[in-house]
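Trainee: From the sequence below, what's the structure:
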Amino acid sequence: MPTRPTLLYDGDCGFCTRSVRVALRLPVAVTPLPWQAADLAALGVDAARARGQVLFIEPSGRVHGGAMAVAALLRRSRGLWPVAGAVLALPVVRTVAAAVYRTVSANRHRLPGATPACRLPREQWPAPRE
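Mentor: Got it, this is the predicted structure:
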C-alpha cells in the first residue's frame, strides 16, 4: 500500500479531472490517480466502484467513496479544512452531501469541462485495468 492517500477519479471525464485539480490546491498530501491507469487490485478497489465514484483510499486500505471521499480529503488537509470535512461527515449533512454528489455525478456531462466520455451510459464505460 502507498504511504500517502490516493485520490482515484475518472481520468476520461473533464469535469472530474478539473475537480481533482481544484482539490490538489488544498494543503494536503495525496496522490491523484485516474482509475483507468490504476492497479485496482493493489488498491483493494472493485472496478465497478472505481467507475462509479471518486475514491479516497487511505494508506491503511480504508476506502471512502463519493461525498465521503471529499470529506476524507478535507479531513486530511491542513488549516480549517478538516473542520469542513468533519461537518460534511455528520449524519444529516452526510445524507444531503450524498444526494448532491449523486445528482452532480449523474449530470456531469452537462457541467463545465465535460467530455464525451462523461455522457456514456454506465454499461458502455471502458473496463479498468485489473
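Trainee: switch to C-alpha atoms for all contacts and neighbour counts from now on
Mentor: Fine.
Trainee: any idea how far the residue positioned nearest the centre of the chain lies from residue 104?
Mentor: Among the residues of the chain, residue 54 comes closest to the average C-alpha position under C-alpha atoms, centre = their mean, at 2.0 Å. When C-alpha to C-alpha, to the nearest Å is the yardstick, residue 54 and residue 104 sit 12 Å from each other.
Trainee: list the contacts for the closest residue to residue 54 other than its chain neighbours?
Mentor: In space, residue 54 comes closest to residue 9 once its chain neighbours are excluded; the distance is 4.8 Å by C-alpha to C-alpha, 6 or more residues apart in numbering. By C-alpha atoms under 8 Å, 6 or more residues apart in numbering, the contact list for residue 9 reads 16-17, 20, 32-35, 50, 53-55.
Trainee: structure for this one too, so we can compare:
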Amino acid sequence: MRTRNRPVLVFDGDCGFCTSAVRVIERRVRPRCDVTPWQRADLAALGVSAERAQHEVLWVTPVGRVYGGAQAVARLLLSAGGAWSVAGAVLTLPPARWAALGVYRLVADNRHRLGGTAACTPPGGQPPRA
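Mentor: Take a look at the predicted model:
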C-alpha cells in the first residue's frame, strides 16, 4: 500500500446533499486533507471497497487507516485545528460518539430527502421527488 502525505476524504459525488455538504465543509471548516468523490477515487489504492464508499463518508489516513461515517467526520474536524478539533475530539468519546453515530446514520439514510439525487436512494427506498 502506498503512503500518502495527506488524509483523503472520500464522499458520494453523485449525491447532491453530500456534494453540497463537502463544499460547505471545504469553505468553512477547511480540513487538512484531499477531498475526492468515491466515483473518481482509486479505491483499491485507498484500501476500501466500492460498497463501503457507497454506504458512508470515509477518512483514509496517510498510512491507510480507514474511518467511516461519524468517525470520519470526527477525524475531519480534528484535522481542521482550532475549535473544530475540540468538536472532533468530543465526537470520538462516548456518549457523544454514540449520539454522532445515530445522527450520522439518520442523515445518511435520509439524504435522498435532504437534497440528494436518485443515486442517494437506499435500496428499496423511494427516489427523491422532482
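Trainee: per the alignment, residue 3 of the first structure corresponds to what in the second structure?
Mentor: Structural alignment places residue 3 of the first structure opposite residue 5 in the second structure (criterion: TM-score structural alignment).
Trainee: same check, this time on residue 101 of the first structure
Mentor: Counting by TM-score structural alignment, the partner of residue 101 of the first structure is residue 104.
Trainee: Its match and residue 68 touch, don't they?
Mentor: No: in terms of C-alpha atoms under 8 Å, residue 104 of the second structure does not count as a neighbour of residue 68; the distance is 10.3 Å.
Trainee: Which residues are in contact with the equivalent of residue 78 of the first structure over in the second structure?
Mentor: Using TM-score structural alignment to pair residues, one finds that residue 78 of the first structure aligns to residue 81 in the second structure. The contact partners of residue 81 of the second structure, by C-alpha under 8 Å, 6+ apart, come to residue 31.
Trainee: And residue 81 of the second structure, how far from residue 53 of the second structure?
Mentor: As for residue 81 of the second structure, its distance to residue 53 of the second structure is 26 Å (criterion: C-alpha to C-alpha).
Trainee: do residue 88 of the second structure as well
Mentor: For residue 88 of the second structure relative to residue 53 of the second structure (C-alpha to C-alpha), the value is 21 Å.
Trainee: can you name the residues of the second structure that whatever helix or strand residue 15 of the first structure lives in overlays?
Mentor: For residue 15 of the first structure, the element it lies in under DSSP states H and E is helix 14-23. Structural correspondence for helix 14-23 of the first structure: residues 16-25 of the second structure, per TM-score structural alignment.
Trainee: How about stretch 61-68 of the first structure?
Mentor: Matched against the second structure by TM-score structural alignment, stretch 61-68 of the first structure falls on residues 64-71.
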